[in-house]
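> model the structure of this input:
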Amino acid sequence: MSKETKKFKTESKQLLNLMINSIYTNKEIFLRELISNASDAIDKYHLLSLSDDKLEKTNDYEIHLEVDKKKRTITITDNGIGMTHDELIANIGTIAKSGTLEFLKNLKNKDMKDSDLIGQFGVGFYSAFMVSKKVEVLTKSAYSDIAYRWSSKGEEQFTIEEADKESRGTEIKLFLRKNEEDENYDEFIEDYKIQSLVKKYSNYVKYPITMEREKTIPRLDADGKEIENEYDTIIENETLNQMVPIWKKNKNEVDQKELNEFYRSQYYDYNDPSFTIWTNVEGLLTYKSIIFIPGKAPQNLYSDKYEKGLQLYAKGVFVMDKCKQLVPDYLRFIKGLVVSPDLNLNISREVLQHNRQLDKIQKNLEKKIINELSKTLKNDRDKYEEFWKEFGVNIKYGVYDNFGINKDLLKDILIFTTANEEKSVTLKEYVEKMPKDQKDIYYGSAHSKASLLASPQMDVLKSKGYDVLVLKDEIDEFMLQILNEYDKKHFKSINQGDLDLVDEKEKEDIKDLETKKEDLLSKIKDSLHNEVDEVKLSTRLTESPVCLVSGEGVSFEMEKVINQMPGDKDVKAKKILEINPQHELFQAIEKVYANNPESIEDYANLLYNQALLIEGLEIKDPVDFSNKMVKILIKAANLGDTDGTNSEEN
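Prediction:
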């Protein structure tokens, strides 16, 4: 048979350019693609040999790599099924078997990164042209006595001719491109680079991937002893891949020590994981996964540079390092891998089509992880609390995220510091310990338990023995707003204007007193020049003189958080100044107001600024506050003078 020159079918040049320049964004994956094709060819031969007596029964399979640095070639050889003349044209000569016109139309109208086209085009072989100026394929089918050589420079045409090859299988030879200003192709003929690419992308291909490598060994004398400082160089066929991945072993045969070593080496962590979750699912959706929860949160976990995701393998071939679709945002700290034979890859295998399979795997893994955390919370509280210190904020974010879609899944693994308990409590534990007359679940934002206990808003709650959740993180109030209730008990902030903590008689007494003191309360409000929305007598204060509470809507803590966010924001919580009518300070103000109503402004400002300080809010004019404080202290000192020098003024 003489050499044939054929043109690629369809709009091949245009399509081939897209294959080489648009679809593949990472040139080093050419080796992964060619090794994957070689593995597929061996798979096909092995399966056919089981039922076809014409084919030799063997397990001596191998994918061999050879590098010629002088000629700048890389050769990938397999002893798989091989190809006939017609199969060469069908599998390689025709880039896309169907739908090419529609495929091209889609590519013209959208960025490849957003392409949702399913990988039905069999174009992995053409990744070779990303690094090659020419590609030769020497192949012999297990069903033919004739071998063929296919050759192309990746342009409009290819040649095919009969060739000499004794054994079945396929040999692909790549003639590397010359180095360019921004591309170094020489690195692909270095042994270390080939080895690293095999380990990275094809480490778990089930057939040995071999390469001849030079090895220096000590020279031995006639008695078999090493001769000092004398060495021989030998050529050894070395297997580069591991072949049997940890997830293919029987789970019962892999101990935690081996899993820890795998985790540390694979994910570059000095610490052992705190949780290892091994899943094997078979059925309509088949996959295996090993999920690790780190012992310590990565330092960059909350930075923009941190990338979530799980490693993804399909049929033993590494597909991507960070598959984001498998990890919900709130579990971004998890590490691990997923292996599935069922996934639909897009044309380049570099990006998975966003599909229901991945969504289902993600949901399954999410439930599995939360179930494991729930069991740990129940059976090993200390271990769970260590986890919570590192990643509790993430779980809270999971409750808040997506308008609370996961709140029912997560609400029972939330734990809180509280005012009354030494150890943290779950919401279920809080509700179980509530006094019979307590209607709601109370919370307060504070930097620590001690500062919450010192808060004046705690007065009546402490007197009743009610416990209060201590909220220390910015996300906490937003999370509880989304939860809204637990076990039909609503969440209420101790800073809310109306807590409904006293009986009807006490309410009526306070209302009557407010009516009597209406002029004084109005004067205090007017003196503050719209700094507060309301001034009222308090039912919650028993020991403290004054406090500031928020009305309906945004709380003080939420006001601070929202206004710290990027963008022009000026969110204001409704401020209500509550005064303890039983406190001697209020009684002193009553006397001042009775004697000189106009002098009440200084006292009103002191009350308000005192409330701001207690609440941790900013005082607008600290100097004015200090001057008014000094003025009142001097006046108080003069009023209390006992030597008679100011008796006339008194």
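
> only C-alpha atoms from now on, for both contacts and neighbour counts.
Fine.

> please enumerate the strands of the stretch 251-400 of the chain.
273-281, 287-294, 310-314, 317-323, 335-339 (DSSP state E, counting those that start in this stretch).

> what comes up buried for the longest one?
Pointing back at strand 273-281 there. 273, 275-276, 279 (16 or more other CA atoms under 10 Å).

> run this one through as well so I can compare:
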Amino acid sequence: MSGKVETHEFQAESRQLLQLVVHSIYSNKDVFLRELISNASDALDKLRLESLRDGDLDADTSDPHIALETDPEARTLTVRDNGIGMSREEVKGLIGTIAKSGTAEFVRRLKEANANKDAAASADLIGSFGVGFYSSFMVADKVTLVTRRAGERKGTRWESTGEGTYELEALDEAPQGTSVTLHLKPTDTEDHLYDYTDVNRLRQIVRRHSDFIPWPVRTTVESPAPATSANDAEDGDTTATERTVETLNSMKALWARPQSEITEEEYKEFYKHVSHDWSDPLETIHTRAEGTFEYQAVLFIPSHAPLDLYQQGGRRGVHLYVRRVFIMDDCTSLLPNYLRFVKGVVDAQDLSLNVSREALQQDRQIQLMHRRLVKKILSTVKELRTKDNERYRTFWREFGPAMKEGLLSDTDNRETLLDLASFPSTHDPEQQTSLRDYVSRMKDGQEHVYYLTGESRARLENSPHIEAFRAKGYEVLLLTDPVDEVWVEQVREFDGTPLRSIAKGQVDLDGDADDKDRAEEKQRADDFEPLLARLRDALSDDVKDVRLSSRLTTSPACVVGDAHDITPNLEKMYRAMGQELPPVKRILELNPDHPLVARLKDTHAADAEDPALAETAELLHGMALLAEGGELADPTRFTRLLADRLATTL
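Just a heads-up that it's a prediction; the model follows:
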């Protein structure tokens, strides 16, 4: 018996996304089968792990396998497994919802790819957003899923035509595991390329895309039955057939094979299996260790960052096996969080099959593997930079912000990470620079690596803080990633050269000034002191000091922090995370060579009681905040003061 059939609607964005998936043209429709087989393989992996952890689990583990069943007359293809299965709630959460995160962005990018007739880009995006199951609708008019979770009695049926709704039905009986039945679209009778009821076609796809799946992928084939009598043999009667079960894949663990025997295409297909990404990896790392403890690993650096790379709870990419037995698909102990984008498999020889995540964190062998794998990945990136700068630039563009997180957490490899990092700078508007190259270009007498943090390169290049540095030819790093605000506070130097923010503390770029020059500077400071004192009083609620600046050449004013103050961006980040901080007062610096500042000095020296000075101070401070991209405390008041002042001058 079955329960009541419920019809549910996809959310508007999901409905739009599904239509794009269904009606877009892809360069290789075969990949839908790889996705379904990979999902089935994952379900079998999870069943084996669950049965190891729970000896009382009521589940059949006697013959784990994946079956492909075809019905040419009904034009259906079913992919069936007897793995862990899904509960009703899991069906609604995993199958009933398209793309748990990033749906709107996926829709936008898929539309762009289709508008540009870029079929390959469209296909790549599906893997990026984790909606591989829905590739079934490229070849099917309707998809029916029947599943029962191991240990439960009732099953669930899910069905959709890909038109924006799906049906859910509770089943009193269902086989353990999951079956996905595709009601295939009609095919061109002159082109059997996409006839997915053809066993020969299925055999070809499985061997190409899923040969390394560790579970047997089986299908039933028909072959002529042997003659049963001498008369049958003489008459040439070949009408009788028999049905046999054929295993389509070799089930050979790719990571256990010698590297010399593995083709580049096999590595690419294996990457797509473990990552569910439809694009090729940027780099492949195949390594093994022998001796006191042994392991084998095939790791991949993707060619693009996944959407959940910077989301809390995003998927990690390394699967842990022990002697080719799957243990877990999200092993956070094998690699640090800043390398969470790395995909692949690690197969250890001497761990317990029943090891828990908590025990892994303390296991000495895991810790040793962790260190060795990190060093191998970092050395691979270093080699990539040396031999193929274009691919390195792709890597850093996609994963640079994540890598810089390691500057905070991985002190053992901090120097290596600093050496690998690239940053935009004022040296070249098109290319990024390494710290080592920056140091090699430092001017004679320069003692610091100068940097400026902010939200965008354009904003930093136009910041008043950078004026004197540009005028004197000093290179400045332009750090725009949110993590830059944090790591520069902890990393004080590179290879013995201190790092210094140009928006903090005093700046002295006139290291070669003689006594006469310094005397003139002191005299000028004395001349401006009455004005500075009155501005300090007027702005006492907003700034901690007002002083003359040596970092400005064209702007009248700027705001800077003390050497150990946090930056406004970092303060904003803390507040966004719900961490309240006491207000941080900054310093207003004035350009004594600017006509506005010089006029203020002369005007207020003549009229020490000018009541308009307080408003002028507000305007100066507001302009300085706006110039660096900051926010005004009271934009309405600032606008009114500016309008009134303009009106009096017209």
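
> which residues of the stretch 1-150 of structure 2 fall in strands?
Under the criterion DSSP E, counting those that start in this stretch, the stretch 1-150 of structure 2 contains strands at 2-9, 66-71, 76-81, 140-148.

> against which helices or strands is the third one packed?
Using 3 or more CA pairs under 8 Å, 6 or more residues apart in numbering; DSSP states H and E, the elements in contact with strand 76-81 of structure 2 are helix 31-53, strand 66-71, strand 177-184.

> Leu625 of structure 2 is nearest to which of these?
Smallest distance to Leu625 of structure 2 across these (CA to CA): 52.5 Å, for helix 31-53.

> helices or strands up against the closest one?
For helix 31-53 of structure 2, the elements it packs on are strand 66-71, strand 76-81, helix 199-209, helix 264-275, strand 325-328, judged by 3+ CA pairs under 8 Å, 6+ apart.

> hey, which of those is tucked in deepest?
Most buried of these by mean neighbour count (mean count of other CA atoms under 10 Å) is strand 76-81; its value is a mean of 22.

> center of structure 1, which residue is that?
Among the residues of structure 1, the one closest to the centroid is Arg332, at 1.8 Å (CA atoms, centre = their mean).

> counterpart of that one in structure 2?
Taking TM-score structural alignment, the alignment pairs Arg332 of structure 1 with Arg340 from structure 2.

> surely Lys544 of structure 2 is within a strand?
Yes - remark: Lys544 of structure 2 belongs to a strand, assigned using DSSP: H, G, I helix; E, B strand; the rest coil.

> from Asn231 of structure 2, how far out is it?
From Lys544 of structure 2 across to Asn231 of structure 2, the span is 110 Å (CA to CA, to the nearest Å).

> more neighbours: which of the two?
Counting neighbours by other CA atoms under 10 Å for Lys544 of structure 2 and for Asn231 shows that Lys544 has the greater number, 15 against 10.

> show me the contacts for the more buried one.
Lys544 of structure 2 makes contact with 536, 585-587, according to CA atoms under 8 Å, 6 or more residues apart in numbering.

> next: Ile576 of structure 1.
By CA under 8 Å, 6+ apart, the contact list for Ile576 of structure 1 reads 497, 532-536, 548-551.

> same question, Gly236 of structure 2
No contacts exist for Gly236 of structure 2 under CA under 8 Å, 6+ apart.

> one more: the one 3 residues further on?
Neighbouring residues of Thr239 of structure 2 by CA under 8 Å, 6+ apart: Pro224.

> name the SS class of it, please.
Of the three states, Thr239 of structure 2 takes coil under three-state DSSP.

> do Arg551 of structure 2 as well
coil.

> what residue of structure 1 matches up with it?
Using TM-score structural alignment, Arg551 of structure 2 pairs with Arg540 in structure 1.

> pretty sure that match contacts Lys462?
No - assessed by CA atoms under 8 Å, Arg540 of structure 1 is found out of contact with Lys462, at 10.1 Å.
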